[in-house]
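[1] Structure for this input, please:
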Amino acid sequence: MLEKVDFPSDVKGLSIKELQELASDLRKEIIRVTSKNGGHVAPNLGAVELVIALAYVFDQPVDKVIWDVGHQAYAHKLITGRKKAFDTLRQYGGISGFLKRDESIYDVFGAGHASTSISAALGFSVSRDMKKEDHHIVVVVGDGALTGGMALEGLNQLGHLRKNMLVILNDNKMSISPNVGGLKNYLIKLQSAPVYNRLKDDVWDLLGKLPAGLSQKAREAASKVSEGLKNLLVPNLLFEELGIRYFGPIDGHNLPELIEILKKLKNIKGPKLLHVLTVKGKGFEPAEKMPTLFHGLGKYDPETGRPLKKGETPSYSKVFGRTLTDLGKTDQKVIAITAAMPEGTGLDIFREEIPERFYDVGIAEQHAVTFAAGMAASGLKPFCAIYSTFLQRAFDQIIHDVAIQNLPVKFALDRGGIVGEDGPTHHGVFDLSYLRIIPNMIVMAPKDEAELQRMIKTALDYDEGPIAFRYPRGRGLGVKLYEKPEPIPIGTWEVLKEGEDVLILAVGSMVQPSLEATELLKGINPTVVNARFIKPIDEELLRKLIKNHKII
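    Okay, here's the model as predicted:
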């Protein structure tokens, strides 16, 4: 059936049976391509019916569909003119794994980080109304992204402005790892009380059939009764208290039901939220059983789901997690904090072995940093492990809540540098620049996984202020690891190769390539220095080396 569909308009003429066949074909294609290219498998498999229903009901791209993050949108790409290019997904020169405005007119708003969609859609709605245009605006946001403060800020403003907009909450009970926090528990409570929503809709429709004057009075009275009924059946209904009408929850894999309710919601003005329940990894048994692993992974066997082996060398993330856990067992003040990424950062090891000192705050990097600052101000030793690209979101908190107060928060920046297939929204290329300008901050980058161990120990022992170390994605160099790593004196570099005339100052993952490059040079014998402290620099060594080298 996928062969017959190139654009959303092609979906509209299909029968329910054909739509279900299309869903099956989309899943097969997603599995086929991601098995050889890697990618976000489970979230995309869980959103297939939602993509189809939106294409069936709404008139894209006139109607605007905005996807939060974008890792639910592979099926969207397949039915918006990119089917033939799908084999290039996440490859150099190919199509992005996320939404990109310059890739397709159907990618209304680009993303890669979570919780931005509602705010962006609200901006689109203001523009639409100012221009006196008449089209629908739909947001698809995951329950994990809804834990981000920015999403809640957007909902608050949406309820205040009363814009005609539909927010679809794609609730698979996970973001990357299983969801945490009060909002997760709140959504579970909503799922247990669908009777309120059915009763409210049935009564509202029934009262609308009364004569005009009587109908309005009856509905006003029913609204007052509804408030009491709502608090009885669904305590503290968050969305309706914000002024956003709530519908659901409904089965996100039931195409007839999805299509029917989306058609109804098109005709209801004002802010609305549809709560859709989906299964992460739907239709692919390995992904359904291991949704965290299949959230995002490299190449895998499309039959068994087993990841293709890359060797036995541990990743930098695993070395970090193992080392911090070992140090945490000897120092009761060590705390591990992450923002919805325990497996990705390697802190799943800490969680398993020292659960009472592990905190996953959800997709809330700003909160994570200030949470850590409070701990540091109270004498604890918090390690805040966040991907480099995501720590950008907490820049003000790093300055205002940590650095100005000179608090000893330890920042572990995973995925520093170019990360490859995930593209520009995920490259960790700004960290060295923005961390260096922050007062009181120490900044380090290890040349290999063993030096990473020493930097973790350095951070643990450093109590004079904030300290950060950034390390790359992927596996280490295979060097021997320390059983008991020793700290590195603050601000010291090391000379790895003595030479003359040319001085190479290499940082982090560029140290090994720099050493290899010297072997290719003919007639030139450079000195190679591991400039492992980006701030402060080793001024004493640098002044000494400058005297003996013409080129740096």
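[2] switch to C-alpha atoms for all contacts and neighbour counts from now on
    Will do.
[3] With residue 122 as the reference, measure out to the closest residue to residue 137 other than its chain neighbours.
    Nearest residue to residue 137, sequence neighbours excluded (Cα to Cα, 6 or more residues apart in numbering): residue 64, at 4.8 Å. Remark: distance between residue 64 and residue 122 (Cα to Cα, to the nearest Å) = 11 Å.
[4] did I read that right, residue 43 in a helix?
    Yes: judged by DSSP: H, G, I helix; E, B strand; the rest coil, residue 43 forms part of a helix.
[5] For it, list the residues it contacts.
    The contact partners of residue 43, by Cα atoms under 8 Å, 6 or more residues apart in numbering, come to 71-72, 280-281, 295.
[6] just checking, which of the residues you listed belong to strands?
    Taking DSSP state E, every one of these sits outside strands.
[7] Which one of those residues is nearest to residue 308?
    residue 295 (15.8 Å; Cα to Cα).
[8] if I look at that closest one, how far off is residue 131?
    From residue 295 to residue 131 the distance is 40 Å (Cα to Cα).
[9] neighbours around residue 539, how many?
    Residues near residue 539, counting by other Cα atoms under 10 Å, number 12.
[10] and for comparison, fold this next one:
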Amino acid sequence: MALPSVTPDIPRPGLLRECGSSELTQLAGHIRAFLIDKVTAAGGHLGPNLGVVELTIALHRVFDTPRDTLLFDTGHQSYVHKILTGRRDGFDRLRRCGGLSGYPSRAESPHDHIENSHASTALAYADGLAKARALSGEGHRSVVAVVGDGALTGGLALEALNNIGASPHRPVVVVLNDNGRSYSPTVGALALHLRGLRHAPQSADGGPRTCGPPDHQNFFENLGFLYLGPVDGHDITALEAALGRARTADRPVVVHTVTVKGKGYEPAEADEDDRLHTVGAADPATTAPRTSPAPSWTDVFATELITLAAGREDLVGITAAMPGPTGLARLAAVSPDRVFDVGIAEQHAVTSAAGLAMGGYHPVVALYATFLNRAFDQVLMDVALHRLPVTFVLDRAGITGPDGASHHGMWDLSVLSAVPGLRVGVPRDAPTLRVLLREALDHGDGPTAIRFPKAAAGADIPAVDRGGTGRGSAVDTLACPGVRDVLIVAVGPLATDCLSAAAYLTAQGVGTGVIDPRWVLPVSPEVVRLAAMHRLVVTVEDNTRAAGVGTAVAQACHDAGVRTPVVNLGLPHAFVSHGTRPELLKAAGLHTHGIVHSVLRARAGRPLDTTSSPLWSA
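    All right, here's what the predicted structure looks like:
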């Protein structure tokens, strides 16, 4: 497939306004070629950014950032914005350690205002910023929020629309980037409503409509917004006309733009699953991966879930706009009526699961670990309080890598440790994941959760012994030296480095054993019993050190009168930047050398080395 040339001549916003129509068309082609070249080399969000090339150009021609505030909801579609604001050269290190973030970043540019890459937030930010502008006498500075139709399925977006629309003199411009998709096709009644608006006829003068079709009520107008659209999101002239009108309206406005995710790149437009939402390093002509990935934790989960579903009619799956990335799409392909995609609505997903459990089913709620944060109250009060059999499967737990601070699933163990009656399992290898999933589904007296990282499942790690009794208290011993100096409590996949560290320490005369509790919360009595038999306990987890497994083990030992000191190794109490999983774990000391170093310091009575790193910030 022939691609336009990649040009270094990409103007910044000031010069952008001087370009003519033909120059803008050429520029859009060059930007698409640049994106395809750079993103397939480094990996990143490709489809969403190809879909907003003309829209972003028009936004920067009509609005004057950073004087005007431009907010990108779910900022993975901000690559074009970065190119137009002087960060083109940074794409050679896109999403790499110390390089350009894949999301807006205030540290990178004054043109970036928010860096929360969780969906459905931009409208609430815009509401607050518009209030601040009015209070400070700066109402002439526009506040613009670019939000996708998928993000509108989130409750927070609807709460913000409810407030913005009720303030007729609050000039917030909502740019609705409607491509019919979030990660997957957008679901729900609002998606059907937008489909109706997309087919509305144009106004008599050929410009955007200011009302919905006669037989279709307009949701946005009913909430108090001026509605402009639908506008072809790839027609810069039409976009500028609508955005210019919105800028001077002095009231809440929705500019409804219709775009094509993956626009201008044949492999993306032909991909009916996710329009190449994200890609790894790939051949730009074919999108074939440059390397063959090993089976991931998600692959193991998806395969096992199908096997279990064949023998359990009560098993159903729920996800929040992520059926493909969480593995539930595979179950949906076999049993479509047993998988529910509720859109970007984690809170609804959890409480809907509670209702399904009340109705006699066992829901498996598959989410990214970081997104479960949004539904903590529902886990606590709607599921756990009622002791309902709901299983949460948390993908992308711990360090996820290049997506950065907002996507690391490094708080789930801390959050879930506060939930009474919730059992949390962390598999060390693929066989353990299969066992934990079966045990979770067999547990009918309360919720369970299983977490695993975004990574290959790795080699199997056999146990040399299993202690304790009962499904929740059995603990696997992975290494047991003759001298019981140190006990390492390995949490999940970190068992590999824990075993390497134990072998080194034992060879140096420090008898070090390793156990895997498998069900890490609540703490098994067997862990406490083994702790009492050692001189030092070291817990190792890829969760923040605050309130995670290590804290729970220390508390359990204290409550049982066990005086063995407990040292907790984990991620810093900070926001961790982007980089590869091995790089970031190494920076936190969660690798073989780091574990050895920490054990030796602890045995010598010296404090942990908590040296700050440029890869995280408090």
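[11] burial count for the residue nearest to residue 137 of structure 1?
    22.
[12] Could you measure from it over to residue 504 of structure 1?
    Counting by Cα to Cα, the gap from residue 64 of structure 1 to residue 504 of structure 1 is 51 Å.
[13] which parts of stretch 441-460 of structure 2 are buried?
    441, 443, 446-457 (16 or more other Cα atoms under 10 Å).
[14] got it, and stretch 300-309 of structure 1?
    Under the neighbour-count criterion of 16+ other Cα under 10 Å, stretch 300-309 of structure 1 has 300, 302, 305, 307 buried.
[15] So which of these is the closest to residue 26 of structure 1?
    residue 302 (14.4 Å).
[16] re the thing from before, Serialize the buried residues of stretch 441-460 of structure 2 to TSV and add fields for secondary structure.
    TSV is the format used below for the buried residues of stretch 441-460 of structure 2 (three-state DSSP):
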residue	secondary structure
441	helix
443	coil
446	coil
447	coil
448	strand
449	strand
450	strand
451	strand
452	coil
453	coil
454	coil
455	coil
456	strand
457	coil
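[17] State the pair within these that is farthest apart.
    Maximum distance among the buried residues of stretch 441-460 of structure 2 (Cα to Cα): 30.0 Å, for 446 and 456.
[18] Show me what the residue nearest to residue 137 of structure 1 aligns to in structure 2.
    Residue pairing (TM-score structural alignment): residue 64 of structure 1 is matched to residue 69 of structure 2.
[19] ok, now which ones touch its match?
    Residue 69 of structure 2 touches 111, 113, 141-144, counting by Cα under 8 Å, 6+ apart.
[20] what do you get for residue 306 of structure 2?
    If you count contacts by Cα under 8 Å, 6+ apart, then residue 306 of structure 2 has 330-331, 334 around it.
[21] how about 7 Å then?
    residue 331 (Cα atoms under 7 Å, 6 or more residues apart in numbering).
[22] What is the nearest of the contacts of residue 43 of structure 1 to residue 57 of structure 1?
    Checking the contacts of residue 43 of structure 1 one by one against residue 57 of structure 1 (Cα to Cα), the nearest turns out to be residue 72, at 18.5 Å.
[23] My guess is that closest one contacts residue 44. True?
    Yes: taking Cα atoms under 7 Å as the definition, residue 72 of structure 1 is a contact partner of residue 44 at 4.3 Å.
[24] between residue 295 and residue 131 of structure 1, who's got more neighbours?
    residue 295 (22 against 9).
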